[in-house]
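1. Sharing a model that was predicted from the sequence below.
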Amino acid sequence: MKNDMKINRYLKKAEEAFEEDNLIKALNLYRRVYELSKGKDIDAIINLALIYDFWGKSKKVKEYYKEALIINDCEERAYYGLASIYDEGNYEKAIKLYKKAIYINPCYYKAYFFLANSYDVSGKKDLAIKTYKKLLSLNPTDFWANLNLGSIYEEKDQNELAYRRFSKALKIDPNNYLALFNMGVICRKFNMSEKAVRFYERSIEKNKNYEYSYLNLAVIYKYKDTKKGIKILSCGIDNCSEVHFLYYNRSCFYALINEENKACEDIIEALKLHPQFLKYILEDEELERVRQLNSFKKFIGNTT
């Protein structure tokens, strides 16, 4: 009885420390619970696994989750936790474990979400769709489930379905830059260029560091207002970290308005950042005149 009271007191303090992100203190308290319970307290074991997972100690994490399953082989949190470790490459294993967690707890929202994601990234798109739809039948206001399901529909060119899901996601969070970007993609597919522009501009307003918003917005202006497209790409280059493809595209825009020297400067910069572009540059019709410049030939000669 006295031991149970100590365990409960330590658990309460550990939970408070965990909520305050004081993980060292939480770890020590959960370890104390673990010792007092002789390794039998499930909550302490699960939380020890969570802390070690946060620190990237996969081996320790697996050990604790497996201990939890020895005590209770219906502990859905342990199956979910193990699945999340395998979810970084061994998708088949992760899928089996997520399904086990869902079998035990058919309302385990997080398990549905990551099961769907595992199906998606492993190329099982139809199963991903089915799983996201199941999750949304349980929780229709899950923003990321709506957004991810819409993205799969868009990949499959099922654009009406994608539009509905992106619209739903934006009703849940009207200011999310990725949802705004995806709506821009769909509007562009529907040839609603003005709407696409507004969505891309709003996406940039909400997140100035997302390079694809600049790219997609610039492409709309590529042939009808090339200089405006260049300004948009330049803004993206100034604000984003992954800019190699923005340099590449700005080079193509410069080439369109016969500014080959500027195009060459950009293509050289793109190649410095991402040498794998070379095979595309050598085949790109828009860059034919740029490839004839001595500055380009000299750069290629020095790098090959």
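-> Cool, the structure landed. Residues are numbered from 1 along each chain as shown.
2. hey, let's count contacts and neighbours off CA atoms from now on
-> Fine.
3. contacting residues around the nearest residue to residue 145 once chain neighbours are set aside?
-> Counting by CA to CA, 6 or more residues apart in numbering, residue 145 lies nearest to residue 132, which is 6.0 Å off, once chain neighbours are set aside. Listed by CA atoms under 8 Å, 6 or more residues apart in numbering, the contact set of residue 132 reads 112, 113, 116, 145, 146, 149.
4. again, only this time at 10 Å
-> Contacts of residue 132 were listed using CA atoms under 10 Å, 6 or more residues apart in numbering, and they are 109, 112-117, 126, 138, 142, 144-146, 148-150.
5. Name the next helix or strand downstream of the top helix by length along the chain, please.
-> Ranked by residue count under DSSP state H, the longest helix found in the chain is helix 2-19. Where DSSP states H and E defines the elements, the next helix or strand beyond helix 2-19 is helix 23-36.
6. That next one - contacts with which helices or strands?
-> Secondary-structure packing of helix 23-36 (3 or more CA pairs under 10 Å, 6 or more residues apart in numbering; DSSP states H and E): helix 2-19, helix 42-54.
7. Quick one: neighbours of residue 61, just the number.
-> 26 (other CA atoms under 10 Å).
8. again but with residue 301, I slipped
-> Residue 301, neighbours per other CA under 10 Å, totals 9.
9. roughly how far out does the strand or helix carrying it sit from the chain middle?
-> If you go by DSSP H and E, residue 301 is part of helix 294-303. For helix 294-303, the separation from the chain centroid amounts to 37 Å (computed by CA atoms, centre = their mean, to the nearest Å).
10. Does anything pack onto it? Which helices or strands?
-> Helices and strands touching helix 294-303, by 3+ CA pairs under 10 Å, 6+ apart, are helix 260-273, helix 288-291.
11. okay, pairing it with this:
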Amino acid sequence: MTEQTYQYYLNQKAVGAHYLEIGNPMKALEHFINAYQTTYGCEDLDLMLELAFLYDEVENPEQAIAIFSQMIEVDPTFPTSYYGLATIYDDHEDYERAIYYYQKTIELDPEYETAHFFLANIYDELGDNQKAIAHYEKTIEIDPSYYYAYINLGCIYEAEDKNLKAYHYFYRAHQVNPADYTALFNLGVACRKLGQVKEAIRYYRKSLGANPQYAFTYLNLALIYKEVFEDYEESIKLYTEGIKYNPQMSVLYYNRACCYALLNEFEKSLDDIQIATQISPSLLDYMKSDDELVQVKKLPRYQAMYQ
């Protein structure tokens, strides 16, 4: 290997890094490939790692898999090679292979927190809650500030109706990131299920302050005013605000229609029903058996449209 060839390898690697830094992945890829095709490049794990992730970024997973596989041949003890393969198979929902490579990553580096986290995600997706919980807990043990590990643990326990545990993890997530709406929203969910209505309202309103565009916060908060306080006017205000940010969210129109019906504003109710069922025709069957809309269904306009 001549000095000129070695210098060429270094130059191509540096130019590729420059293009990557300024946000031009295709030019970066071109120069990293040039560097990789030298004798030095095909054994440079850092270069190969950049190249593999770039191939994945530009939607060429086959080449990414080939590079990660070669990295394993160069150094079978480098955990990120296995992690990279795992993420590609994970993205393509090949969960069996993804699990295998996440596990290989963890065997080589038991403290690889993102491998634990994404392995937990797969088990969560597959409904294996025990394994999901174990790997989310390990993620937190390694990195106590891993926000979404707390969120996902809380969601598992909330789905199991273990609402005190759910609250615990959502609150810990909130402590990690007090400004994020996700933990605040989920704290509202947990408090509502625990019967702590005032606390649920407080968290939902704080969540809206953090993110006024999230449709389900309006939905859940409005339902409290409707079901607990029978304050249909406040519910309508919330649904209307939610619709402003989410004009294609059919359930907001549908639930507002129910509140209008309860206030005997049947024509307004029917207007919302029409919009809701145009957006989501699947609501038609539910609507036909909804007792709150009995009077609306007597309107000639309703009968002309739906009967």
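-> Done, it's in. Quantities reported herein were computed from a predicted structural model and do not represent experimental measurements.
12. one step back: give the buried residues for the helix holding residue 301 of structure 1.
-> Across helix 294-303 of structure 1, burial judged by 16 or more other CA atoms under 10 Å covers residue 296.
13. just stretch 217-231 of structure 1 next, same as before
-> Those would be 217, 218, 219, 220, 221, 222, 226, 227, 229, 230, for stretch 217-231 of structure 1 by 16+ other CA under 10 Å.
14. Under the alignment, what does the second one map to in structure 2?
-> Aligned against structure 2 by TM-score structural alignment, residue 218 of structure 1 finds its counterpart in residue 222.
15. Which of the three states applies to that match?
-> Look at residue 222 of structure 2: counting by DSSP: H, G, I helix; E, B strand; the rest coil, its state is helix.
16. What separation do you get for it and residue 104 of structure 2?
-> Relative to residue 104 of structure 2, residue 222 of structure 2 is positioned 47 Å away (CA to CA, to the nearest Å).
17. re the thing from before, kindly confirm whether my reading is correct that the match of residue 218 of structure 1 touches residue 239.
-> Yes - in this structure, residue 222 of structure 2 is within contact of residue 239 by CA atoms under 10 Å, at 6.7 Å.
18. which residues are in contact with both of the two?
-> 233, 252, 255, 256, 259.
19. The fourth one pairs with which position in structure 1?
-> Just to be clear, that refers to residue 256 of structure 2. The alignment partner of residue 256 of structure 2 in structure 1, by TM-score structural alignment, is residue 250.
20. what about its match, how many residues close to it?
-> Neighbours of residue 250 of structure 1 (other CA under 10 Å): 30.
21. Helix 260-273 and the helix or strand hosting it, what's the angle between them?
-> For residue 250 of structure 1, the enclosing helix or strand under DSSP H and E is helix 244-256. Calculated by axes from the mean of the first three to the mean of the last three CA atoms, to 10 degrees, helix 244-256 of structure 1 forms an angle of 160 degrees with helix 260-273.
22. List the superposition-based mean deviation of helix 244-256 of structure 1 with respect to structure 2.
-> Helix 244-256 of structure 1, aligned to structure 2 and superposed, deviates on average by 1.2 Å (mean CA distance after the TM-score superposition for structure 1).
23. Give the other helices and strands that that helix contacts.
-> In terms of contacts (3+ CA pairs under 10 Å, 6+ apart), helix 244-256 of structure 1 is packed against helix 211-220, helix 226-239, helix 260-273, helix 288-291.
24. change it to 7 Å
-> Other elements packing on helix 244-256 of structure 1 under the criterion 3 or more CA pairs under 7 Å, 6 or more residues apart in numbering; DSSP states H and E are helix 226-239, helix 260-273.
25. Please, which helix or strand holds the aligned partner of the residue nearest to residue 145 of structure 1 in structure 2?
-> Structural alignment (TM-score structural alignment) places residue 132 of structure 1 against residue 136 in structure 2. Secondary structure assignment for residue 136 of structure 2, by DSSP H and E: helix 129-142.
26. So for that helix, what gets flagged as buried?
-> Neighbour-count burial for helix 129-142 of structure 2 flags 129, 131, 132, 133, 135, 136, 137, 138, 139, 140, 142 (criterion: 16+ other CA under 10 Å).
27. how close does residue 149 of structure 1 sit to residue 127 of structure 1?
-> Residue 149 of structure 1 is 11 Å from residue 127 of structure 1, by CA to CA.
28. That concludes my questions; thank you for your assistance.
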